[in-house]
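Participant: quick one, fold the following:
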Amino acid sequence: MGWGFHDPFLEEIERVRQLSSRISNEEATKQHLILPLLEKLGWRVNDPAEVYPEIKTRQKKRPDFVLLVDGVPVAFLEAKSARNSVIRRGKVSPTYARQLMGYCFGEGVALGILTNGVQWVLMEAFKLWTRPEERVLTMVDLRTTRLEEAANELLAFTRRNIRLYYRRFGYHLGEEPVYGFYYEF
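Facilitator: This is a model prediction of the structure:
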């Protein structure tokens, strides 16, 4: 193929494309579209030390997932039903972007992921003089983007690349795992 992607990754994108029209609510979107794709992106979705659902923040909010590396929250993921567009006319939904950025601001987490399982948006929380919807690092619509191009865009969401984003700013994850979450069991 020339792109260096493993066939299982491309097959997962194709599976998401085909299955998405049969998914009708947010919970089904999380289980059948988002979590399997996160796993292909290198996240251990069955490890609560890495992907934790519905964790309560200090503001008493519950983002759909927090992604952690070495016990440190590195991104919030806000899920929407596959039937709700998070990208409209080439732009991220301002309402959803503001909701996601609110989670990030409140906890000091630099990255947020907004997705309906088919459309994926990676956003920076802390960017001066910009509205939340202007903080997009990358976005991709798996239904309308060529398969290889979609796979290339999704690489930004890998565990490795999220970790590297923080390293660019001198954060070596795991050295000081101090954060404001508490688990409710």
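Participant: can we go C-alpha only for contacts and neighbour counts from here?
Facilitator: OK.
Participant: mind checking how far stretch 88-105 is from the chain centre?
Facilitator: What separates the centre of stretch 88-105 from the centre of its chain is 12 Å, taken as CA atoms, centre = their mean, to the nearest Å.
Participant: hmm, I typed the wrong one, I wanted stretch 62-78.
Facilitator: Taking CA atoms, centre = their mean, one finds stretch 62-78 lying 9 Å from the centre of the chain it belongs to.
Participant: in it, what counts as buried?
Facilitator: Going by neighbour count (16 or more other CA atoms under 10 Å), the buried part of stretch 62-78 is 62-69, 71-78.
Participant: also stretch 79-89?
Facilitator: By neighbour count on 16+ other CA under 10 Å, the buried set for stretch 79-89 is 79-83, 85-87.
Participant: and this one, please, so the two structures can be compared:
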Amino acid sequence: MNELDGAIKQCVERVERFRRQPQRVIGEMDTRVALIEPIIGALGWDLYDLDQVRREYRRRGVDNPVDYALLLLRTPRLFIEAKGLGENLDDPRWANQTIGYATMAGVEWVALTDGAE
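Facilitator: So this is what the prediction gives:
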């Protein structure tokens, strides 16, 4: 099993475990750490290299931050906006928020996730 397969399997198991315990609230930060970052890392991005992955990325200091910017040659190429596990991703606010960040920064690719979708 390669690293990505292992990370996906582990995240699926975590999601199932979290969903069996409805009294536990899984907020955005915990979702990012437990479900999103393992996948980013397994895809080959170095989570500790600021030339590759930036958290709370702002193109300018006055901009609202996007949760992750994945960079190639120090240029943002993909924005990932995270929501807490189980958050309604169909809410147009979230897509509009993410697309707005990308438009302002000139980034063509975006992803919106709650770690399970």
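Participant: what's the TM-score here?
Facilitator: Comparison of the two superposed chains (TM-score structural alignment, normalised by the length of the second structure) gives a TM-score of 0.83, and 109 aligned residues with a CA RMSD of 1.7 Å.
Participant: onto which residues of the second structure does whichever strand in the first structure runs longest map?
Facilitator: For the first structure, the longest strand by residue count, based on DSSP state E, is strand 72-79. Mapping strand 72-79 of the first structure onto the second structure (TM-score structural alignment) gives residues 75-82.
Participant: just checking, what packs against the helix ranked longest in the second structure?
Facilitator: Criterion DSSP state H: the longest helix present in the second structure is helix 3-20. Secondary-structure packing of helix 3-20 of the second structure (3 or more CA pairs under 8 Å, 6 or more residues apart in numbering; DSSP states H and E): helix 37-42.
Participant: next one: the helix it packs on to chain centre, how far?
Facilitator: 9 Å.
Participant: which positions within that helix qualify as buried?
Facilitator: 37-42.
Participant: how big is the offset of it relative to the first structure?
Facilitator: On superposition with the first structure, the mean distance recorded for helix 37-42 of the second structure (mean CA distance after the TM-score superposition for the first structure) is 0.6 Å.
Participant: that helix aligns to what range in the first structure?
Facilitator: Mapping helix 37-42 of the second structure onto the first structure (TM-score structural alignment) gives residues 35-40.
Participant: list the contacts of the most centrally placed residue in the first structure.
Facilitator: Taking CA atoms, centre = their mean, the centroid of the first structure lies closest to Ile113, which sits 3.1 Å from it. Shown in contact with Ile113 of the first structure (CA atoms under 8 Å, 6 or more residues apart in numbering): 75-78, 100, 120-123.
Participant: hmm, 10 Å instead?
Facilitator: Neighbouring residues of Ile113 of the first structure by CA atoms under 10 Å, 6 or more residues apart in numbering: 65-67, 75-79, 97, 100-101, 120-124, 136, 138-139, 157.
Participant: mapped onto the second structure, which of these hold?
Facilitator: Checked against the second structure using both residues aligned by TM-score structural alignment, their matches' CA atoms under 10 Å, the contacts of Ile113 of the first structure keep these contacts: 65, 75-79, 97, 100-101.
Participant: trace Arg59 of the second structure over to the first structure, please.
Facilitator: Counting by TM-score structural alignment, Arg59 of the second structure lines up with Thr57 in the first structure.
Participant: how many other residues sit next to its match?
Facilitator: Thr57 of the first structure: 17 surrounding residues under other CA atoms under 10 Å.
Participant: hang on, it is in a strand, isn't it?
Facilitator: No. Read with DSSP: H, G, I helix; E, B strand; the rest coil, Thr57 of the first structure is coil and lies in no strand.
Participant: many thanks, I have nothing further to ask.
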